[in-house]
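Chemist: kindly generate the corresponding structure for this input.
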Amino acid sequence: MSLPTPALRILQGLGALWTAPNTLIGLVAGLAGMLAGARASWNQRDLAVVFREWPWGPGGAITLGNVILHTGPVLDVPCRTYAHQAGECTEPVIGLHDHERAHVYQYLVLGPLYLPVYLLCGGVSARNPFERAADVYAMTGRGWWP
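Modeler: Purely as a prediction, here's the structure:
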C-alpha cells in the first residue's frame, strides 16, 4: 500500500529538515564548484539540487542530503553497479540518477546519522549495503533501503 501524495510529501519534507546538515555541506561544496564552472538545477524527480560539471573528484556523483554533486554534464547516464565493477557478478547497466536518488531517500531517513553509518558499513565499496541497495533500486525501482 502506498502513501497518499500529501502524506508522502509531508514525510519527504520532514526528512529534508532532518538531513539539512548534510544538505548544507552539499550546498557549500556545490557553490564552491560553481566558482570553477559547475551549474546547479533543481531536479524534482531526484528531490535534489544537482550540481553538474562539478570540477573535483574521480568522476561520477556523490550525494549529500538533498544535493547531488556530479562531474558530468547530465546525471541521466548509464553506469555499472558496484558489484559488477568489483567483479563479483554480472549485472545490467543502471541509471546513475536512479542510484543517486536512492541515496537521497536513505539520507531522508537517517539524516545526520547517514554519513557515520555509511562509513561504518564500508564507505564507497561493493560491500556497503547502502551502495548495494542503491544499485538494486536503480535496477528495479524498489528496495532503496539496505
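Chemist: only C-alpha atoms for contact and neighbour calcs from this point on.
Modeler: Noted.
Chemist: chain neighbours aside, what residue packs nearest to residue 56?
Modeler: residue 71 (7.1 Å; C-alpha to C-alpha, 6 or more residues apart in numbering).
Chemist: was I right about that neighbour contacting residue 50?
Modeler: No: using C-alpha atoms under 8 Å, residue 71 is not in contact with residue 50, being 10.4 Å away.
Chemist: what about these two, which has more around it?
Modeler: The residue with more neighbours, out of residue 71 and residue 50, is residue 50; 27 against 21, by other C-alpha atoms under 10 Å.
Chemist: that one is in what secondary structure piece?
Modeler: Assigned by DSSP states H and E, residue 50 belongs to strand 48-52.
Chemist: same check on residue 118?
Modeler: Assigned by DSSP H and E, residue 118 falls in helix 114-120.
Chemist: name the residues of that helix that are buried.
Modeler: By 16 or more other C-alpha atoms under 10 Å, the buried positions in helix 114-120 come out as 114, 115, 118.
Chemist: now do the contacts for the spatially most central residue of the chain.
Modeler: In the chain, the centroid-proximal residue (C-alpha atoms, centre = their mean) is residue 100; its distance is 2.8 Å. Applying C-alpha atoms under 8 Å, 6 or more residues apart in numbering to residue 100 gives the contacts 46, 61, 62, 63, 68, 134.
Chemist: and for comparison, fold this next one:
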Amino acid sequence: MNPVLRRLAIVLGLVWALPNTVLGLIAGIVGLAFGAHAHWRPRDLALVFHRWPWGPGGALTLGNVILHTGDTLDSTCVTYAHRAGHGDEAPIALADHERAHVYQYMALGLMFLPLYLACGGISVRNPFERAADRYAQTGRGWWPWSR
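Modeler: Sure thing, here's the model as predicted:
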C-alpha cells in the first residue's frame, strides 16, 4: 500500500476507534492508581497498560488501548481453539493477537463491541477471536470474516 494512503488509513482508523479508545483510557488511568504502568507500542498502534490489576489474566483491547495484567505483551499464549480442546496448536504471541483486535476496532469503530458480543464474546466460537488467533499464527487474516 502507498505510504501516504497507509498513514491516512491509520489516522482514520484511530479517529473511528476513538470512542472505544476513550473507554480503554479511562480504565487504564484508573489502573495506574493501583500499580499499572503505560507505554506506547508503535507496532501495535496501541497504548498498553501493563500490570492492570483486574481480570482473570491476559489482555483486553478497547480501541487503541490494551489492558494487560502481565508485564509484557511479548509473551506467548495458547489459541482459543487449543484451550477449548479443538486441536493441538502452537502457542501464539499475545501482542500479535491483541494487535488484530486493534485493527478490528479501527475498521469497525463503535460497531465493534456490539458485534463482538453478538458473536459470542470471549469464546472459541467468536469469529473475532478466531481471526485474532489466525493473525497471530500467520500474520494475515485479522478480519473476522476472512479466510
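Chemist: report how many residues lie close to the aligned residue in structure 1 for residue 54 of structure 2.
Modeler: By TM-score structural alignment, residue 54 of structure 2 lines up with residue 56 in structure 1. For residue 56 of structure 1, the tally of surrounding residues (other C-alpha under 10 Å) stands at 13.
Chemist: what does residue 91 of structure 1 give?
Modeler: 15.
Chemist: which residue packs closest to it, ignoring adjacent ones?
Modeler: Nearest non-adjacent residue to residue 91 of structure 1 (C-alpha to C-alpha, 6+ apart): residue 84, at 5.9 Å.
Chemist: how about that neighbour, what's its match in structure 2?
Modeler: With TM-score structural alignment as the criterion, residue 84 of structure 1 matches residue 82.
Chemist: that match should be in a helix, yeah?
Modeler: Yes: the assignment for residue 82 of structure 2 is a helix, going by DSSP: H, G, I helix; E, B strand; the rest coil.
Chemist: verify the stated contact: it with residue 88.
Modeler: Yes: applying C-alpha under 8 Å as the test, residue 82 of structure 2 and residue 88 come out as touching, 5.6 Å apart.
Chemist: which one of those two has more residues nearby?
Modeler: residue 82 (15 against 12).
Chemist: next one: the more buried one from residue 111 of structure 2, what distance?
Modeler: 28 Å (C-alpha to C-alpha, to the nearest Å).
Chemist: now do residue 92 of structure 2
Modeler: Counting by C-alpha to C-alpha, the gap from residue 92 of structure 2 to residue 111 of structure 2 is 27 Å.
Chemist: neighbour count: the two, which is higher?
Modeler: Using other C-alpha under 10 Å as the criterion, residue 92 of structure 2 and residue 111 rank with residue 92 on top: 20 against 13.
Chemist: return the residue of structure 1 aligned against residue 26 of structure 2.
Modeler: When structure 1 is aligned by TM-score structural alignment, residue 26 of structure 2 is paired with residue 28.
Chemist: before we move on, what SS does its match have?
Modeler: What three-state DSSP gives for residue 28 of structure 1 is helix.
Chemist: next: residue 39 of structure 2.
Modeler: Once three-state DSSP is applied, residue 39 of structure 2 turns out strand.
Chemist: from residue 48 of structure 1, how far off is whichever residue in structure 1 pairs up with it?
Modeler: Per TM-score structural alignment, the equivalent position to residue 39 of structure 2 in structure 1 is residue 41. Plainly put, residue 41 of structure 1 is 8 Å away from residue 48 of structure 1 if you go by C-alpha to C-alpha.
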